[in-house]
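In: Here's a sequence, model it:
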Amino acid sequence: MPEGRVDSVLYVDIDGNMHAQKARVVAVAGNAIETPRLLLMSSSPLFPDGLANSSRQLGRNYMRHTTGSVYAQFPDPVRMYRGETMAGLIADESRLDVDRGFVGGYYLETISLGPAFLASFVEPGGWWPDFTRLIDGYARTAGQWIVGEDLPQESNRITLNTTVTDRLGLPVPNVHFDDHPNDVAMREHGYQQGSLLYEAVGAESTHRTTPYPSTHNMGTARMSERPEDGAVNAFGQTHDVPNLFVSDGSQFTTGAAANPTLTIVALAIRQAEYIVEQMRTGQV
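Out: The predicted model follows:
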């Protein structure tokens, strides 16, 4: 709308037909890759750099959690495939202790994978004979996953690809991520502690697995008190467009060590209550 509010959402159905859904309030929940992609694509003469991007912070400070895994093989079967995929965690290292060589902290979460999943991730690119040794020992294998707080960096960001498009002809997202030296130091400490833990309970051997390409997507439309520092306020309401909200993990300013789902849910509930009050008083 000319006054800088959202009045509808355009979408394409399964047959390729374009539709416009009128809306009084719009909440975007595509998470930390698709949310900035959508807002960056939604540029206009009034918002030439994309919606909610007057700060030029949209898409920046992408976080995914510092990760890695430690697997151990024991003399006897442990049958990790029984029970929950992640049945527990060790929180001892989730604390601020700079004497370890890094800031922030991490969890060690138990991880129980099926044979196919383990074969895909235990040693990417690996093959005979070390790889088969890991798979042959599946019934005697246990695993734990490092989940740590990676530092937000402006250079880690989501941008629009200028040459590659999706099936609708829209630019696909570029995802750029580099580890901060703090992330690397944290991961190495997690590998060390995970290995020591397994050795203390009788493991015959341990194996360190490289991080997954992505885990928990966070950041890219972060909260800020000042409009020039981020995309949304404390309720996920965009600074630039008062009836446009971000309702996912891209609001995060930091990642902490914990899986983000419950925090996303809590923020969404809080945001919903705020929207109801804003609508009741005619603010949106």
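
In: hey, let's count contacts and neighbours off CA atoms from now on
Out: Fine.

In: mind checking the end-to-end distance for stretch 119-135?
Out: Stretch 119-135 has an end-to-end distance of 7 Å (criterion: CA to CA, to the nearest Å).

In: For residue 161, give me its contacts.
Out: Contacts here follow CA atoms under 8 Å, 6 or more residues apart in numbering; on that basis residue 161 touches 171-174.

In: List only those of those flagged as buried.
Out: Listed as buried from the contacts of residue 161 are 171-173; burial here means 16 or more other CA atoms under 10 Å.

In: from these, which ones fall inside strands?
Out: Judged by DSSP state E, the subset of these located in strands is 171-173.

In: Among the buried ones among the contacts of residue 161, which one sits closest to residue 277?
Out: residue 173 (34.7 Å; CA to CA).

In: Report the contact partners of the closest one.
Out: So residue 173 contacts 33-34, 37, 158-161 (CA under 8 Å, 6+ apart).

In: What of residue 145?
Out: Here residue 145 is in contact with 67-70, 107-111 (CA under 8 Å, 6+ apart).

In: ranking these by neighbours, who comes first?
Out: residue 67 (29 neighbours; other CA atoms under 10 Å).

In: what packs against the helix or strand harbouring that one?
Out: Taking DSSP states H and E as the criterion, residue 67 maps to strand 66-73. On a contact count with 3 or more CA pairs under 8 Å, 6 or more residues apart in numbering; DSSP states H and E, strand 66-73 meets strand 141-148, helix 181-200, strand 205-209.

In: and for comparison, fold this next one:
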Amino acid sequence: MKTYSSALLLLLFCLACGNSSSKDSQGTATEEPTPEAVTVAEKNVAIPVDSTLDIDYLRGRFDPATHPDFTKVAPALTDGDGTYYLRKDTYTAFQAMHAAAAKEGVKLVIISATRNFDRQKSIWEAKWNGNRLLEGREKAPEAYPIPKDRALAILRWSSMPGTSRHHWGTDMDINQLTNSYFEKGEGLKVYEWLTAHAHEFGFCQPYSPKGAERPDGYNEEKWHWSYEPIARQLTDLASTALQDEQIDGFDGAATAVEIGVVEKYVLGVSQQCKE
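Out: I've put the predicted structure just below:
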């Protein structure tokens, strides 16, 4: 387990400023929520295993708006959407990372956070049934009439309900949803800062480039970052307790077993997020 002592002073600064006012997307003054969780960086010790993490949690079968471990993200840290939720420990760590990046002229904006099973189901089924184009150009039922092929096409960028790391409240998308944005200009500056410093706050990039180190899973996502201390516990739980047969309750679910979605996708993350 890594330690994150280098983030200590920044976290304390962030916590001290937790009640400062900000403005929402309409320009109305709001109160920045004070982080409620004590992070690993503050204690400089490993986060203990959370016994409340179970298969239902892993599969996103809960409402983050009513879950005691979750908090709403301040619109000032997002693209203006006031409906984003994260785990409290993840949110505290992100606030510290956001403050550190801002000091170096780097702006981190959350554009997607927790998505529970029902939300992921709506995304998946819209693509599965052709109501939403795949990558903006084709209807899945027409382009991929064989169910396994259709599922694999959707899985290039979207998770099956019950398998997404976005269920966990540990994962977020930052700034833009295209790799090309992070390869030049302002986006490259953001990505270089994240690859150099995100680990200091407990974050890792789960979907690194595909290759020998990560042969399976989703395509590379430079925008997707995960709070490792909790996400790794859930990855470990998935490796021992989650079965393909438990991925159910949505159109196309039968392909989960055929594909081996747990081994190839849930566990198909970068080595950095497994250490």
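
In: Mind checking the TM-score on these two?
Out: For this chain pair, the superposition-based TM-score is 0.24 by TM-score structural alignment, normalised by the length of the second structure; 131 aligned residues with a CA RMSD of 7.3 Å.

In: thinking again about what came up before, could you export the contacts of residue 145 of the first structure as CSV, including distance to residue 188 of the first structure?
Out: Shown next, in CSV, are the contacts of residue 145 of the first structure (distance: CA to CA, whole Å):
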residue, distance to residue 188 of the first structure
67, 10
68, 9
69, 11
70, 11
107, 13
108, 13
109, 16
110, 18
111, 18
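
In: Residue 274 of the first structure: which of these is nearest?
Out: Residue 274 of the first structure lies nearest to residue 107 out of the contacts of residue 145 of the first structure, by CA to CA, at 32.5 Å.

In: wait, isn't that closest one in contact with residue 187?
Out: No. Residue 107 of the first structure lies out of contact with residue 187 (CA atoms under 8 Å); the separation is 10.8 Å.

In: is it true that residue 18 of the first structure touches residue 12?
Out: Yes. Shown here, residue 18 of the first structure and residue 12 form a contact pair, counting by CA under 8 Å, at 4.5 Å.

In: SS state for residue 225 of the second structure?
Out: At residue 225 of the second structure the chain is in strand, as set by DSSP: H, G, I helix; E, B strand; the rest coil.

In: In this structure it contacts residue 173, no?
Out: Yes. Assessed by CA under 8 Å, residue 225 of the second structure is found in contact with residue 173 at 6.4 Å.

In: circling back: and of the contacts of residue 145 of the first structure, the nearest to residue 267 of the first structure?
Out: Closest to residue 267 of the first structure, out of all of these and judged by CA to CA, is residue 107, at 22.3 Å.

In: picking that back up, what's the angle between the strand holding residue 67 of the first structure and strand 205-209?
Out: Angle, strand 66-73 of the first structure to strand 205-209, by axes from the mean of the first three to the mean of the last three CA atoms, to 10 degrees: 150 degrees.

In: what helices or strands is the next helix or strand after strand 66-73 of the first structure leaning on?
Out: Once the chain leaves strand 66-73 of the first structure, the next helix or strand it forms, by DSSP H and E, is strand 89-90. Secondary-structure packing of strand 89-90 of the first structure (3+ CA pairs under 8 Å, 6+ apart): strand 106-110.

In: Beyond the longest helix along the second structure, next helix or strand please.
Out: Ranked by residue count, the top helix of the second structure under DSSP state H comes out as helix 88-103. Downstream of helix 88-103 of the second structure, the first helix or strand assigned by DSSP H and E is strand 110-112.

In: All set, thanks.
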